[in-house]
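Q: Sequence unavailable; structure follows:
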């Protein structure tokens, strides 16, 4: 038996991923035995010994006690002295801090552990009986195994009487009674080869071991050991104390069969909360067409409260003056065995037979309004329809994790999801025995949100809070060790549900095939929502030559035909297998989702998390290698990359570049930078500094630095790329010109050179030439030379139309750039038709939610604002902001841009109090994302300063305006339009503060520069002139003010 137990403990080590083989005392509540089995129970239980130590101690004891040849006679009694000595040696060795004469339990008699060991092994065949004084009376004890060799019943009932001697009879008694409850009762017994070996033949222990190992190797025993390990790991049995009553009664009465006590539907939990929407939907079908068949299916994730909803419904329906259902039967539908047993019990209890068919026939022929509640019908291999009485009357409710069972109630089923927040808060506080006050509700709200409003997790949390009185501390405890808290079973509960959050999912997980389990674990490392199934297909279809992706390709092989073609049916089959336990959900658009707590559980139970993460990173990387032109697919991967890529150093270089590009295209420049820096280091190391791939990464990193506003960091990289390409290819090579073209914002001369060379090499209408022309136009715009920018952009747009057509994305791009330049020039009437066209065409090409479409919408909204069409502007901007939040999230640069534009509109409408919080958010987020010196951050700072100014908070406005002016002088030039705008704004603030002397030189400078840049009649120039005239008037310089006013 110790050998079997050793194997069982090893199974437990594997099941729970433990660092060492556990001790049985940590898993068994009761350990019993008779004869030498009693000694083993004493070692394993009271002495808390490991199986290995128990085997060594037992072997040594048997050898010492039985090795004396004088005691080999058939009818001779072995002296007890050696046995007592051996027992004391074990006690002293493994209970060193206690005297071997200490009592086994804290009771009033003087029985000690040595006596207990002696008494259980006092087989009169070998040993003398033992006399023990109990309460002043000497009593004789012999080995209990003489008449009760199987002590199972004694362990359960703790009764004084013993069962019959026959072990097999006792075993069969319990096996029959618990047949309807899986994985509860196990018996391991080596039947062959050990029948005639008495304990005094210690030298045959090797023979015992050999037969035991052979027994363990049988497939049946292997399966039973695995199931036993699972039950021990889950810590809780599947039978309540109440259901043992018939067994114990039968034991006391000496019965050989237990008459089943029919289990009706128990009442719902006393703390049941919410679910009114589902209860209302359930009531409707059962309230109509009385006398006809009705079936309702509740399906959802384990722990979502399906059973409690069903019980609450039945309780509710039986509160009527006349109960709706005359008989209710609670059926454990978790297996074929439990279903058969439940129907057999129905037959026996109603005295109409003793078989499944008897019960079914009785239900079919009866006319009463019975209700069958099939609970936990989770096994997808069971056709539950076969257990339905085939008649037109009766009522059925099914609870299952398998959504496919909705087929039994096509229009009468509900998916049971998370609770509503208010109900979840009340459930937590009731579970925790806390009053519902403003303060406790606030704490509870934070906790239930962290627990994703899952009922079972909330009840467990409430029990823990109640036990330790830790409502205030629970959230921090949970974040420190959520795995332990979600595994912990409450000592006191409001129902007989035996599983914790984690064990309920572990049960489902163990039913999955190897491939399905791997798929779920891989998906758990992605974001829990909107997981595109296309990731796996695209990865499988990519045939690029990349080293060290064998693990990923081996997994994807499961979904390929022998001819290496993607097999969608195989893939869908795996998803269906997992979805049958509600561990994943499939949504329209071929995307998956995982409940956040299931995702957390999956991650916590990964045996080799780094290898699994590497495999998923390779699959994701392989999938994006085929998707250069699929913008929406790539954008959708952002949240999954955030979840998956924890350390860029663990990503393969070839995938690093693709990941970085996706981040860059989504304006996530900091993340792009991190990946590009890592990729550059690896490429320099493995490929060399002059390799084309290394130079390309260096070039991309420089462009990223530009977008981050880190121009000084970008310049040396761009110079290096340009010089190396000159050395490798020559000055006129396209790659060299491409490098020169990237180094443009600081160098007009380079941009002009690149354009001239591109014309010479490719001609005026070539794509590269038009690209160079667009870059030069962007440089002019950057420098504030809008007229020169306009001239180039008009040319680019005309040629793009000729070469590509009016609807080509590049043509629309050129049109959008020209509209921006018109906007900067104050020519809003000219910008509007271009922006309307761009928006319409992009909506047709990409859809309403595409990033390019949303940018076009934002630009048109800004133009409407400047044209005074505020209602149209606001409506567009609200739409853009909502969609940007949905597509990119709240922290994305495009979302912040939409927020900033809406704030400007509010500002111009005089709704400053609505503008301020938006502007504060934009400024804070841009500082985090882009840095304090980035041009976009300075725009946000300038807008907030203007709002503070309008609401009279001049002291807060002034330092912001001063900072903006100083930074712009550093980044741009003194005569750049943005610098002049900052100068004009600060002058206005000085004016409001009465600092006219400080305002006047700023306004003079602004007027001079504006006149040079835009001309005397430009709106900005006229505005500057008006501001200076006002200042002159305040300074008493009326003549100068009058002259400006006349102008």
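A: That came through, no problem. Predicted model only: the values in this text are computed from it and were never measured.

Q: When you work out contacts or count neighbours from here on, use the C-alpha atoms and nothing else.
A: Will do.

Q: Residue 556 contacts residue 538, correct?
A: No. Taking contact to mean CA atoms under 8 Å, the distance of 10.2 Å between residue 556 and residue 538 leaves them out of contact.

Q: Pull the number of nearby residues for the residue nearest to residue 580 when sequence neighbours are not counted.
A: Leaving aside its chain neighbours, residue 580 sits nearest to residue 402 (4.1 Å; criterion: CA to CA, 6 or more residues apart in numbering). Using other CA atoms under 10 Å, the number of residues around residue 402 comes to 26.

Q: contacting residues for residue 402?
A: If a contact means CA atoms under 8 Å, 6 or more residues apart in numbering, then residue 402 has 299-300, 377-380, 579-582 as its contacts.

Q: who wins for most neighbours among these?
A: Most crowded among the contacts of residue 402, counting by other CA under 10 Å, is residue 299 at 30 neighbours.

Q: What separation is there between residue 590 and residue 532?
A: Between residue 590 and residue 532 the distance, using CA to CA, to the nearest Å, works out to 6 Å.

Q: Between those two, which has more neighbouring residues?
A: Neighbours were tallied for residue 590 and for residue 532 using other CA under 10 Å; the higher tally belongs to residue 532 (19 against 11).

Q: ok, and here's another one to check against it:
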């Protein structure tokens, strides 16, 4: 054994050595030459620590002090003397003294340099060695001495707190200024390794700054030289490392580079610094890779302490001396200090509230930082496992006995960013545990899921955490047959067998008696039988990863279909990857939440987003905007650290597409076509029923006349021919086989997910996979796909039941499909193809009440086609019909009336009076008139339309029923309530016998009948019917759907009239809240809801709330509506009533006088509305 590492007394337990390599980066310490002084001279300002070597083993501490007194000043009474064995026949001592004994007369060797190993404390019971190693420009003792004190914690505190430890310090020359030797880190590591050659004892290293690099290099040298027994013993003995500010990625101190420029140690300093782009130097990158090889070969427990205070940089003063009074900086950043790239089970991070120099300078045993360090040391010492003992024992008992992990073939270390998945990893460990009672069967677990979700990383975690349970852990990449074969042959060689085939290698593995774990990674080919890679027999454990969902069949009871990380874990991963300090996470929570939702909790995407932010490319809150602008570039961003197998997000998905592209089958081609169609829609759940509806629509088009038409909304044979091939559009019968096969291919590769309720098959995609599927197509391909997807939507439109019942599912798809510049889509095909698609999509938006989206679409279309939106032309009437419907829905009733009057006028010239299009326009005009307060005109128009349709259409024809429905609404508005009830009862009766209960037309009719009931005094009937309608609409429509809100509002009004005031208030508050967030403040629906809520407030005694809300409504109506508009007059009357209830009688009278004046000019004497207003004004006037 080398000096300093003598054998401890024999013990039934193997002694433990804790080698703490503490290398301090402090630049303050300067070695100064001390003059010899006489004993009578005045004492020096500071004591210095000296080393005394060559002390005979029989020397006592007392005899040594007696000898020292002959040479040290008489006034010195305290020595801080230590005495510890340095070999089997000699001691080494340290002493604090003002002077150094005369080397010519003193019996022993004395020095101040402390080069090599120096023991500081020892006892017969000691089973632990602690070795401290100072570093760059530091004295090996002074490095650990607190400022302005004589205490050296590794000498004075640690022996008391860990009495089972033998304390040693290791010193070496790392002078900064005027260095007279050319050292490199590998050179220093070789010397260090020579000093630390040991027998089979566990070792714990602790290193600060340069020392950590020295230890890492020494471990690699030992690994590389394992053929020599002493290197093998050293490597196997190494168990844990405690690092203090180790510059794994480099340090920052530019003045240091200036100081050493031209000196022999110039390269050493340059190797430690970050390069010009704040990246690690080539040396540090290489050292990191070397250390990862060590970690892959053997597990280490590592604790990284990092500085939280900035350090003053050193500089050279005019007198040539080094002074530490430069600018402040973080000498070693947290990222640099903690970049080990191991999982949480093997690597812990701890902050210390100190600068870089003071990380290992502790003033007392109660020092907070010392307490932290001591806790970690004790934890390691007290809980040191038997792993090292097993490592050595296993080499002696290689037969059946298992003594820890001996074979470790893993491609890379665990990722230090790994987050979450705790429950899953625990479940996998339980499934793979090879206990004695479970040795009768081979253990298996399969993980399937989308690329980039972390399947391989989970395997790395499982392998690392279960390492000591398995004699051998082996990893095989089965993505290709060639790589699988190579990996299996390598495994056989590791086991001492030379083979040439996979089957022979599997036989070798199956023959091993010790427990083993085999990881089969990347089993991603859906057409390959991976059973051939499973060793025979019941022994061992197998963990497989695959994108192919069917691979779960290899372990039907133990598998996991991996999805995104949980929300909190996703945010943690993002913030860790972005290098945002943990103490600041709470303040970034909302920003992180947005990014997590944007990226769909995709593990690799979150990691790369964090890396992008950490690089300073943008701030966290800016990432969503940058993503929207530069999605493709961001998803192809490749960080230099913590890379995945595929390097970037899109590459993980493209690997799956390559499987399909390499296949020549029809199903694979159809799968790619289906993938392209889905990319033009939304990533949300899509009912596959839409494809059958498109096929039905295509058949209807093909069966009609082949005569060409000039109508701009005509759906033609050309649209049918642009449907995707897997629909078989020209077949005589619907055959879903190719669609099912295509979707199955995508599902098997985890590119899409399958859902289904009540036999209805649905597909969805991860948002990032969906984005990739679109971005992978070039502009020309995107154009072809957009037309094909549009033809699916357009041709499925004639199936109103499918669109009505699946409205909530289909809405995001129509929105995403139209999320494109209209000018661009006209480049995709001829106007005869594009315009009908856009118009059909527009009508879908109209029916779904996507008012704002439709308004924007029409605005873009008018602009592109150079048409005036208020001046219709004959050839573009379908576009203007749609515009009129849009204007009505957004409350621009006056403009809608004017436009429809022009449309009707054109059609009266060109079409017969019973032509469906002419009747439809008159019907729409009547609706607009009614909405605009022109109720009488609406009644006259609708009576005319109904009369014609009743003579030309069957009684259950939808157009006839729609006209009767609209006429009944006009009757009610015109106070012809009984006529409205009779007509609506007739409509409802027919629709209840011909339509499903959730059909929108049936629900609309019931809704209006209930309102008519209420107006007719049949309040209970109204409540019952509306509760039924609301219940159905809440089940099938989104909470902000206008029809659902309208029915809830109608029910609330009925509740109020029925005396259920509190229920009315609660329901109306909900309706108003939604409409205030989705509609403009002057939207008629929003104003009507606020009117209704104010009336409910008044009925509930909340008069002040009613007045405030009504004043707001009336103010808006007086701005946007004519003074004789019915809705404006109604709101004014309701406000007048609220004024009266609030005691504001004068205000009430003034407002009613204005209303009565308008009523008298609008209605003849005796009209009910006029009479009611006049009577109420008369009564109110008498009260003033």
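A: Arrived safely, thanks for sending. Computed from a predicted model, the values in this text were never measured in an experiment.

Q: Superposed, what's their TM-score?
A: Remark: TM-score between the superposed chains equals 0.60 [TM-score structural alignment, normalised by the length of structure 1]; 727 aligned residues with a CA RMSD of 4.9 Å.

Q: what's around residue 684 of structure 2, how many residues?
A: 19.

Q: hang on, it packs against residue 765?
A: Yes. Checked against CA under 8 Å, the pair residue 684 of structure 2 and residue 765 is within contact range at 6.6 Å.

Q: Show me what the residue nearest to residue 580 of structure 1 lines up with in structure 2.
A: Alignment of residue 402 of structure 1 against structure 2 is given by TM-score structural alignment, with residue 548 as its counterpart.

Q: Can you show me the strands along the stretch 751-900 of structure 1?
A: With DSSP state E, counting those that start in this stretch, there are no strands along the stretch 751-900 of structure 1.

Q: In it, mark out all the helices, start to finish.
A: Secondary structure of the stretch 751-900 of structure 1 (DSSP state H, counting those that start in this stretch): helices at 767-782, 786-804, 809-824, 828-846, 851-866, 870-888, 893-908.

Q: quick one, which of those is nearest to residue 644 of structure 1?
A: Each of the helices of the stretch 751-900 of structure 1 has some distance to residue 644 of structure 1 by CA to CA; the shortest is helix 870-888, at 17.3 Å.

Q: For the closest one, what is the distance to the chain centroid?
A: Average the C-alpha atoms of helix 870-888 of structure 1, do the same for its chain, and the two points are 30 Å apart (CA atoms, centre = their mean, to the nearest Å).

Q: which secondary structure elements does it contact?
A: Other elements packing on helix 870-888 of structure 1 under the criterion 3 or more CA pairs under 8 Å, 6 or more residues apart in numbering; DSSP states H and E are helix 851-866, helix 893-908.

Q: switch the cut-off to 10 Å
A: Packed against helix 870-888 of structure 1, as judged by 3 or more CA pairs under 10 Å, 6 or more residues apart in numbering; DSSP states H and E, are the following elements: helix 631-636, helix 851-866, helix 893-908.

Q: Let me have the ones you listed in CSV, extended by mean neighbour count and distance to residue 10 of structure 1.
A: Shown next, in CSV, are these (neighbours: other CA atoms under 10 Å; distance: least, CA to CA, whole Å):
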stretch, mean neighbour count, distance to residue 10 of structure 1
helix 631-636, 16, 44
helix 851-866, 24, 55
helix 893-908, 24, 54
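
Q: any shared contact partners between residue 556 and residue 538 of structure 1?
A: Applying CA atoms under 10 Å, 6 or more residues apart in numbering, one finds that residue 556 of structure 1 and residue 538 are jointly contacted by 566, 619.

Q: Please work out which residues of structure 1 line up with the strand or helix carrying residue 744 of structure 2.
A: In this assignment (DSSP states H and E), residue 744 of structure 2 forms part of helix 737-748. The alignment of helix 737-748 of structure 2 onto structure 1 (TM-score structural alignment) spans residues 569-580.

Q: go on, stretch 595-614 of structure 2?
A: Structural correspondence for stretch 595-614 of structure 2: residues 447-466 of structure 1, per TM-score structural alignment.

Q: So which bits of the matching stretch are buried?
A: By 16 or more other CA atoms under 10 Å, the buried positions in stretch 447-466 of structure 1 come out as 447-448, 450-466.

Q: ok, now stretch 1078-1089 of structure 2?
A: Those would be 1079, 1082-1089, for stretch 1078-1089 of structure 2 by 16+ other CA under 10 Å.

Q: Look at residue 348 of structure 2 and say how many residues are nearby.
A: Based on other CA under 10 Å, the number of other residues close to residue 348 of structure 2 is 18.

Q: who touches it in this structure?
A: With contacts defined as CA under 10 Å, 6+ apart, residue 348 of structure 2 is in contact with 242, 301-305, 338, 340, 342, 376, 416.

Q: Check residue 954 of structure 2 too.
A: When contacts are counted by CA under 10 Å, 6+ apart, residue 954 of structure 2 is found next to 960-961.

Q: residue contacts, residue 587 of structure 1?
A: Residues touching residue 587 of structure 1, when contacts are defined by CA under 10 Å, 6+ apart, comprise 530-532, 593.

Q: Apply 8 Å and report the result again.
A: Here residue 587 of structure 1 is in contact with residue 593 (criterion: CA under 8 Å, 6+ apart).
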